[in-house]
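Undergrad: What follows is a predicted structure for the sequence shown.
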Amino acid sequence: MSFTVHRRFTAPIAVLAVAGLALSACSTGGTDSGSGEADGVVTVYGTISDTEAELLEQSWADFEEESGIDIQYEASKEFEAQIGVRAQGGNAPDIAIFPQPGLLADLASRDYIKPAPEGVAKNVAEYWSEDWAGYGTVDGTLYGAPLMASVKGFIWYSPAKFAEWGVEVPTTWDELLTLTQTIQEKTGAAPWCAGFGSDAATGWPGTDWVEDLVLRQSGPEVYDQWVSHEIPFTDDAIASAFDSVGDILLNPEYVNAGFGDVKSINTTPFGEPARALGEGTCALHHQASFYDGFIQDPANGNATVGPDADIWAFITPGETAGAPAVTGGGEIVAAFSDDADTVKVQEFLSSPEWANARVSLGGVISANKGLDPANASSPILQEAIKILQDPNTTFRFDASDLMPGVVGAGSFWTGMVDWINGKPTADVLATIDASWPAE
């Protein structure tokens, strides 16, 4: 996910500490607002909060002045639970920013969300890949347009240390394992650091590892079947991905650099490895594009990020070289109203103009093809944009965000914790699969 604060991420204090933001609690329009009549106010509801909310409002300030539309944004930590309640009660916002496509699909399938207007559909067709468009599409109808994005599966490292050890960035998974062994032999220390700790969400970084390996080893078709439960968690393809991740994370010679043994992964907060990377006690760490904010946080040592800086990153390689495939996250914008002002706001948020305006403010990226990568605030975000815009890249949304909440934000997370603690893979997979809701 971009460096937005969603249910999984707590951003570093130095990055997000700001004065309280006055957010509008009112909500107009919604499921009753289909008349096409505009009143000059468009309400937007989402999970984006704190500094990110301030920057979001800055990104549309010029549009508000030019259009005369007052966009009133409301953030909520209870978005996932409340958006359905509000829709059913006739008190939905005009527009919602969905961090989980599955939630959008659920409300669209129950006719709460309006199909995307023509201008939005044109923008999506021109500026977004088919993969991204698919996450806003339900039963062949486009309901929402993508907004921001993140690229997962980066592996963070020190270019200077690589040069010192005489090693290069790997291009295949086998080369990554060889690199890991080489660093361990040269240094006599565990190369990898990992942290799954995230309060009630502990375990989610492990799901990102598994998702990367499912996509890279078995391909997008199997990945999609897994997400929709056409194949179960107990399938050989998923077990194989766990085994491959275990070649690193369950090997006491390879983890947990600077923190302890294998089991310490569960008790290490996911942001802590940023400090170990900067201090040089950790050689390799797997985490998304947003992690540069943690690495450069003064509280973690203020290391620099870039190809020739203290820390840089490469994408987790696949089974073969030159076959780019990445997982990531983002948001989908959809509307409960179709009045003229709401349509104008939707069109703007799906445009390159908005993407460039927001990315220029820093901290986030977008997969919009009209976005200039030079507008990104850091080299890693520029690199992530290039990956997303590459027509050869296979992109898949974070699998756990697409699965039913009881699985993706429940048993999958806790299953990763159990696995790190020593529970056999087959038992972990059976337990997760048993939690899948009956149809």
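TA: Happy to help now that I have it. Everything numeric in this text was worked out from a predicted model, so none of it was measured.
Undergrad: going forward, measure contacts between C-alpha atoms and count neighbours the same way
TA: OK.
Undergrad: Pretty sure Trp156 sits in a strand.
TA: Yes: counting by DSSP: H, G, I helix; E, B strand; the rest coil, Trp156 is found in a strand.
Undergrad: And for it, the neighbour number?
TA: 27 (other Cα atoms under 10 Å).
Undergrad: That one against Thr316, yeah?
TA: No: at 9.8 Å, Trp156 and Thr316 do not qualify as touching, with contact defined as Cα atoms under 8 Å.
Undergrad: What is the end-to-end distance of stretch 192-211?
TA: Distance between the boundary residues of stretch 192-211 (Cα to Cα, to the nearest Å) amounts to 19 Å.
Undergrad: And what about Arg396, helix, strand or coil?
TA: Under three-state DSSP, Arg396 falls in the strand class.
Undergrad: wait, what's in contact with it?
TA: The contact partners of Arg396, by Cα atoms under 8 Å, 6 or more residues apart in numbering, come to Asp131, Pro220, Ala325, Val326, Thr327, Gly328.
Undergrad: what do you get if the cut-off is 10 Å, keeping everything else the same?
TA: Neighbouring residues of Arg396 by Cα atoms under 10 Å, 6 or more residues apart in numbering: 131-132, 135, 151, 211-212, 215, 220, 223-224, 325-329.
Undergrad: try it against this one:
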Amino acid sequence: MMRSTSSTIRTHGAAGSTRATRAAAALAAGALALSLAACGGSDNDKKSGDDHSGGATGGTGGGTTVTLPKLDGQTLEVAAVWTGGEQKNFKKVLAEFTKRTGAKVTFVPAQDPIINFLGSKIAGGQPPDVALLPQPGAIKQAVDKGWAKPLGPEAQAQLAKNYSQGWQDIGKVGGKQYGAYYKAANKSLIWYNAKVFENAGASEPKTWKDLLATAQTVYDSGVTPFSVGGADGWTLTDWFENIYLSQAGPEKYDQLAQHKIKWTDPSVKQALTTLAQIWSKKDYVAGGAKGALQTEFPVSVTQTFTGGDQPKAGMVFEGDFAQVNIGETKAKVGTDAKVFPFPAVGSSAPVVSGGDAAVILKDSKAAQALVTFLASSDAATIQAKLGGYLSPNKNVPNSAYPNEVQRKIAQALIASGDDFRFDMSDQAPQAFGGTPGKGEWKDLQDFLKNPSDVAGTQAKLEKDAAAAYGSGS
């Protein structure tokens, strides 16, 4: 599964998270919109050796920028929920670590929620050395349970060198650095089949009203407008968060993320009602609600870009990491598969981010070295070149990204600095915001099934949130 990962950068309902993401999302949204508007070229329109960062990214990105110890004969296990191309590409990064240090690294596929997976491993006396945690809430839980170990001075030095303060802060708990955000996600993107739009005469929308008009235009051309990966509840939370952030604003977003306002608040009603403008039209969603609830995220992407000019849907909403799945089809990003920022529902377009942080569970010289490597520009540059990956590391050269669309998304992320909001469900206790079949994931799946029940959905969300926040789990 890829989640950024809801893959979709935030902390667990603490005041620190608000400070880390305090600036308005509008600034980053504007930068993203301008950047994506400039992308129209194909995958090969710029050579990989050309740096078009325009100063947004720095560093050399080549050679060795981090010193690692010799670890011959040592072994490490790294756990993450990544599958498919994402896992394959990360293993190449781990292989480079082995080449430089001599340590053997084994990737351990984890199940979501990863905290439960880690709990069973720890109970059995076999925890992995390092885990990639997709929620700041999970980092806090790992710290509260005594599992996570603070990062050493070498890893912290790489973070200070390569990351903005906001990205450093969201890996902290109680003022100590426990997480290094290796992977980021821009979760405010809608990908579309260029041929479908061309045949329909559809244009990229700027506002929610425009999006509804574009959807109707695509529908009138004989193609279902949207593909929704409803089997993975995190995709549905991302839909809600983008609408809520744009419509209710950053302050309300922070309050709801920390459960300082209830899910029965009128602002939630407004966002769900807006979301129902798409979800309530069964002909707007591929397979209707029933089909969407049986569609996992990777399929929601691939079915948008297969089938020639008659795919199962013309658009799919999700983060930059959708490129990994687009790459499994014959579609080329920038030509066959294009992208636009999530349209403004309120006064400005939203920018919702997500990410995966490396956390040490077994403190050792080798584990500290691995996280130091993952916090360096060396590791991130390797995976950037492989595609379908976005790094918050400001010293990854923009030219490392393999296509113009990805380069612009990366440039906008770095240029935005700390002006983002982290995925709301990832800030919540895992029982509410990160568990399949429970909490927000389940409640929004039920809402997709019955989008007319706004009040009932609010009541269920509030009941589940109150229980989870009250227990802290």
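TA: Cool, the structure landed. Keep in mind that what you see is a predicted model, and the values were worked out from it rather than measured.
Undergrad: quick one: common contacting residues for Trp156 and Thr316 of the first structure?
TA: His286, Gln287.
Undergrad: ok so, going back, what subset of the contacts of Arg396 of the first structure is buried?
TA: Buried subset of the contacts of Arg396 of the first structure (neighbour count, 16 or more other Cα atoms under 10 Å): 132, 135, 151, 211-212, 215, 220, 223-224, 325-329.
Undergrad: So which of the residues you listed is the closest to Met403 of the first structure?
TA: Minimum separation from Met403 of the first structure among these (Cα to Cα) is found for Asp224, which lies at 10.6 Å.
Undergrad: quick one: what's aligned to that closest one in the second structure?
TA: With TM-score structural alignment as the criterion, Asp224 of the first structure lines up with Asp254 in the second structure.
Undergrad: Its match and Thr18 of the second structure, how far apart?
TA: 7 Å.
Undergrad: do Pro341 of the second structure as well
TA: Per Cα to Cα, Pro341 of the second structure is found 24 Å from Thr18 of the second structure.
Undergrad: of those two, who's got more company?
TA: Ranked by neighbour count (other Cα under 10 Å), Pro341 of the second structure and Thr18 place Pro341 first, with 29 against 23.
Undergrad: And that one? What does it align with in the first structure?
TA: Mapped onto the first structure by TM-score structural alignment, Pro341 of the second structure lines up with Ile315.
Undergrad: Just list the residues touching the spatially closest residue to its match that is not a sequence neighbour, thanks.
TA: In this structure, Ile315 of the first structure finds its nearest non-sequential neighbour in Phe154, 4.4 Å apart by Cα to Cα, 6 or more residues apart in numbering. Shown in contact with Phe154 of the first structure (Cα under 10 Å, 6+ apart): 285-291, 312-317, 326-327, 380, 384.
Undergrad: These in helices, which ones?
TA: Members of those lying in helices (criterion: DSSP state H): Ile380, Ala384.
Undergrad: before we move on, back to that, how close does the helix or strand hosting the match of Asp224 of the first structure sit to the first structure?
TA: For Asp254 of the second structure, the element it lies in under DSSP states H and E is helix 250-257. Once fitted to the first structure, helix 250-257 of the second structure is off its aligned match by 2.5 Å on average (mean Cα distance after the TM-score superposition for the first structure).
Undergrad: Give me the mean deviation of the strand ranked longest in the first structure from the second structure.
TA: With secondary structure taken from DSSP state E, the first structure has its longest strand at strand 325-335. With mean Cα distance after the TM-score superposition for the first structure, strand 325-335 of the first structure departs from the second structure by a mean of 2.0 Å once superposed.
Undergrad: Now do the strands in the stretch 51-200 of the first structure.
TA: Applying DSSP state E, counting those that start in this stretch to the stretch 51-200 of the first structure gives strands spanning 70-75, 95-98, 137-138, 141-142, 144-151, 154-157.
Undergrad: Just put the ones you listed in TSV and tack on distance to Phe395 of the first structure.
TA: Shown next, in TSV, are the strands of the stretch 51-200 of the first structure (distance: least, Cα to Cα, whole Å):
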stretch	distance to Phe395 of the first structure
strand 70-75	28
strand 95-98	18
strand 137-138	16
strand 141-142	19
strand 144-151	9
strand 154-157	14
